[in-house]
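[1] Show me the folded form of this:
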Amino acid sequence: MKADYCLKSSAVFTGIEEKTKEACILIKKNRIIDVVPFEMKDKFIDENTIVLDYKNKLIMPGFVDAHTHFFSGALSASEHVCEDIVNSVSEEECVKMLLQYAKAHPKEKRIRGRGWFITNWGDAPLPTKKSLDKAFPDIPVYLQAADCHSYWCNSKALEECRITKDMEVSSGYIGKLENGELSGMLVELEALQPADKMYRSFTKEEQKDIYINFIKKTAANGITSLSEMMPADYNEENYVRYTIIKELEKEKNFNIRLHIFPKLYDCENYDMALKLQKEFDSDYMRISGVKGFIDGVTETYTGLLLEPYTDNPDTRGIGVPVKSQRELNRSVIKANAAGLPVRIHCIADGSVRMALDAFEESAKVNKNNLANTIEHIENIDPVDIHRFKELKVIPSMQPIHLILDAHGKINRIGKKRIQYEWPVKTLLDDCHEMAFGTDYPVVEINPFENIYAAVTRKNKDGSPASYNPWEKVSMAEALKAYTYGAAKAYSRENELGSLEKGKLADVIVIDRNLFEVSEKEILEAKVDMTMLGGKIIYEH
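    Here you go, the predicted model:
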């Protein structure tokens, strides 16, 4: 068999070995037909084979981002959202940035922004609608926090999405001022859903343009697989989104592999998930399991701890857990019984414990060896570390969040528990499983920033980013977690995540060999070429 492409380099990382090697990746149609030494390539090539010699640049599997929010992320990358506020250092500066955005985008019917982060505002309290009302009295303003767990809204937005001071939620909270009026803060999924719906309200054609534009960005970053991790309801609105993706795929305008995880909770059965799984099941888009939350984030005291917060000893977590242990167990057992992998958001040690307990109960009755994962794991009780291996649960983590947190954990959980913040190396060494992702749009989708954080545990200026620097990993470990490990979290390790004979030809070329560069140069790395299923979709 003759190859359509022969990709040659002295630095090939297959994703299954610890080092790079001299090799040629041979590709026919959408598959890798072999990976061979230089001297063996000739029998696979003829006058029609395109031979690309990348010298000493790194060739590796396409990045598989294990945790993204495709739909909100695509929107964040569009002109419809003010992303500048990610750099704001105060409420006042954030509002000024929004005024500048509004002036430059007069046709927008709503002002949308994303990325403000209370940790970046020093000791400031949570913002209120007052500053937004003064600046924007006549147009709704929806501002999504960087961690995607809160919305900050003005009065017009609260009115538009029908949030009232008398509304009650079973998890999270709707912020109130001292006089009992709405503050404009909507914290955690149930409370923020009405605002999120308006934030994401666009026509079909607008959505298509948003998604196509975003896919160009993912290709330029070498990302060939990602996910939609917001646990969406089984309703018409979300079904329409899926059909739009299917249309783009038919039009050959969807150059990414998308894995969707609708909601875990409040399902009598999972017939709807299975129906969607049957309808949307291609190489480029599929329903890959279900997703649920147990807690929120420690920044707003909604992360669930085993013991009280160090700086707020009256609580182990406000408005959490989202579900009781009994309800969680029931959902996990039923989903796994239906053949659906379960992924659970767990920020703090209390939620990690609950998720492991639920997976343990499921393992007693379900023997189908599914790719269940726990997402984030920003701190853990050491007694729970070995349970990942025992229960075959994949830890899915985002090293770059360590930098985002900016030493915020020390105040929340104290010196003892901080020893197990983002315990990447400890979990990897114990269970030999790890999936890396960004949680985009919580942080940028740039994989090199994530890799840098994983292998250095440092801020971008080189200063320490953690209180446990021993949790850094090797370059090989980081790249494996970003390829094969993440593919396993999507139940696709047999066709994605490594350069091996018979696998889908998702291949990237990086402009330098990451195994041989300084820490600073990791941050400067760029993607030179991205190939998806044997088709070049990006070249620098």
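
[2] C-alpha only now, for contacts and for neighbours.
    Will do.

[3] ok, now which ones touch the residue nearest to residue 305 when sequence neighbours are not counted?
    In space, residue 305 comes closest to residue 350 once its chain neighbours are excluded; the distance is 4.3 Å by CA to CA, 6 or more residues apart in numbering. Going by CA atoms under 8 Å, 6 or more residues apart in numbering, residue 350 touches 304, 305, 306, 307, 380.

[4] cutoff 6 Å now
    Residues in contact with residue 350 (CA atoms under 6 Å, 6 or more residues apart in numbering) are 304, 305, 306.

[5] I'd like those laid out as CSV, including neighbour count.
    Shown next, in CSV, are those (neighbours: other CA atoms under 10 Å):
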residue, neighbour count
304, 30
305, 26
306, 16
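
[6] Helix, strand, or coil at the residue nearest to residue 305?
    Secondary structure assignment for residue 350 (DSSP: H, G, I helix; E, B strand; the rest coil): helix.

[7] distance of it from residue 313?
    Taking CA to CA, to the nearest Å as the measure, residue 350 falls 15 Å from residue 313.

[8] ditto for residue 57
    Applying CA to CA, the value for residue 57 to residue 313 is 52 Å.

[9] for comparison, sequence B:
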Amino acid sequence: MKTLISLLLSLSCLSLFIGCKEKERVDLILHHATVYTVDSTFSLQQAFAVKNGKFLDIGSNESILDKYESEHMVDAKNHPVYPGLYDAHCHFFALARGLHQVNLVGASSMKEVIERVKNFQAKFPNDAWILGHGWDQNLWSDKSFPNNKELNAAFPKIPVYLSRIDGHAALANDAALQLAHIPLHGQPTGGLIVKAGNTPTGILIDNAMDLVQQKIPPPSELRLTEFLLEAERACFSVGLTSLADAGLSIEEIDLLKKLYKQNKLKIGEYAMAMLNTGTFKELVKAGVYDRGQLTVRSFKIVADGALGSRGACLLQPYSDASTEQGFLLLKPTTLDTIIRELAQSNFQVNVHAIGDSTNRFILHTFNKYLSENNKKRWRIEHAQIVQPNDYRLFTTANLIPSVQPSHATSDMHWAKDRLGNDRIQYAYAYKQLLQAAGSLALGSDFPVEDINPLYQFHAAVARTDKNGKPVGGFQIENALTREEALKGLTRWAAYACFQDEKKGSIEKGKQADFIQLEKDIMQIPLNEIRNTKVQQTWVAGKRVY
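    The predicted structure is shown next:
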């Protein structure tokens, strides 16, 4: 009898011990959410636990709350939660500098450009130069390039340099041109100094811009650091947790290494080194840099210009300028040699290609040096105009198209003028690119376009501008589904930057980057997406917004 009682008591204590088993302590628990994991099955969950900056477990409210405990509990109150958004192609340094330049985006005339520059100078009268960005002559009644006559009249002594919206053309006044010693004869390779007779008009296209840019005094390291931190805060406020910075100098990369070592920057930075034919071998020899939130393992090559400034290299002349076809910024033999050499390295090659001639040349060159089953993850940046017969070249070399959906909805008002009725049909063809490549990295190209990634999501699925135009969508057959658009801003973007095992989805072991939105962009009407606000942004399990 005593033995039976002892056995019953032991079983009772064992049952009590099992029922009262201590929960595992974690750093953070988020619960009662609609969690879009963007895992391989695109599963939906309700909660997750975070420990040491990584997702430890994901599941239902009950499974997470029964198993874990934390001092930091986040009740999402049934709001949607997504992986941190990843901009696969942007210009972080340009955004930082642009925060302290004249914003000319949306200016409706040259007169308005002058007014904005005057207002800026009134606020900063001691600046040695006046810099601005964002003008677009396609928004004006006269869509031809401006000259600098009005700029000279308003600013006869201080140098003024205003870059176009695409960053591939600029307007400079005579004071700036004189400092740069702009030649009266000849043209730079891969660039154009627009002239009236032998007199420069102030318009500089592509490589010609370098003549003035190299004369502009750079901000101090302290000032530039302040700009970058301000730009980082802006990114966090719209849900961006990682960026692919498309084209940095060695000096800019060195500054990033310093700032990340000092833990001043927190955003994920995938830095593409801007190709410099004189120094790229040094970077290749130094090898891949991958520490914490900073990665340097790719080169950005700009092969041609932009469609808006007619610098994109086309197979046939522009429909609205029969004597112009654009141009390559580097000689074909130079591009071929560099691509061949980089194919022997561990570095990724990401080439800016807008025109159908440029895309064809780069696609064939990539295929020349890459095997079908390669794991190089080389990218075509923009892939804006691709001839139908060339889509197969993405498949055969395992290439990644890296596109910016709002380029389609920004350019659609005038792109047909440049390309005509036939060529416009295979421009901005994101669905066709996805079908050919199997994945599609989405970015914004900011500050060319707005920093908000939800604008890219909306443009990708709706193919309309902020006003919902055109009704039915621009070439709607190339719209992405919402699931594809979200993958493009998370999982596929991370894959395009060799970070798919670390970021891009809410999965066990991955870095705990996530955002909470006020509305579910996977369900709400299309016209509500652009106005949806970010409620929280987290990087590596730490709240940054």
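
[10] TM-score for this pair?
    Here the TM-score for the pair of chains, by TM-score structural alignment, normalised by the length of structure 1, is 0.92; 521 aligned residues with a CA RMSD of 2.0 Å.

[11] Matching the residue nearest to residue 305 of structure 1 against structure 2, which residue comes up?
    In structure 2, residue 350 of structure 1 lines up with residue 357, judged by TM-score structural alignment.

[12] ok, and for stretch 293-301 of structure 1, which residues are buried?
    Going by neighbour count (16 or more other CA atoms under 10 Å), the buried part of stretch 293-301 of structure 1 is 293, 294, 295, 296, 297, 298, 299, 300, 301.

[13] Now for the fifth one: which residues touch it?
    If a contact means CA under 6 Å, 6+ apart, then residue 297 of structure 1 has residue 303 as its contacts.

[14] ok so, going back, between residue 57 and residue 313 of structure 1, who's got more neighbours?
    Taking neighbours as other CA atoms under 10 Å, residue 57 of structure 1 and residue 313 compare with residue 57 leading, 19 against 11.

[15] what do we get in structure 2 for the more buried one?
    Aligned against structure 2 by TM-score structural alignment, residue 57 of structure 1 finds its counterpart in residue 79.

[16] Look up the closest residue to that match, ignoring the ones flanking it.
    Spatial nearest neighbour of residue 79 of structure 2, excluding adjacent residues (CA to CA, 6+ apart): residue 33 at 5.3 Å.

[17] go on, residue 417 of structure 2?
    residue 320 (5.9 Å).

[18] What is the equivalent residue in structure 1 for the one you found?
    In structure 1, residue 320 of structure 2 lines up with residue 311, judged by TM-score structural alignment.

[19] Translate residue 304 of structure 2 into the numbering of structure 1.
    Under TM-score structural alignment, residue 304 of structure 2 pairs with residue 295 in structure 1.

[20] Please tell me I have it right and that match contacts residue 303.
    Yes - if you go by CA atoms under 6 Å, residue 295 of structure 1 and residue 303 touch, sitting 5.1 Å apart.

[21] do you know how far the match of residue 350 of structure 1 is from residue 316 of structure 2?
    To residue 316 of structure 2, residue 357 of structure 2 is 8 Å away according to CA to CA.

[22] what's the answer for residue 175 of structure 2, then?
    The value you get for residue 175 of structure 2 to residue 316 of structure 2, if CA to CA is used, is 37 Å.

[23] Over to residue 481 of structure 2?
    From residue 481 of structure 2 over to residue 316 of structure 2 the distance is 33 Å, taken as CA to CA.

[24] what does residue 348 of structure 2 give?
    Per CA to CA, residue 348 of structure 2 is found 30 Å from residue 316 of structure 2.

[25] cool, and residue 36 of structure 2?
    Taking CA to CA, one finds residue 36 of structure 2 at 45 Å from residue 316 of structure 2.

[26] could you pull out the strands for the stretch 1-150 of structure 1?
    Ranges of strands within the stretch 1-150 of structure 1 are 5-12, 21-28, 31-36, 50-53, 58-61, 63-64, 111-116, 141-145, 150-153, based on DSSP state E, counting those that start in this stretch.
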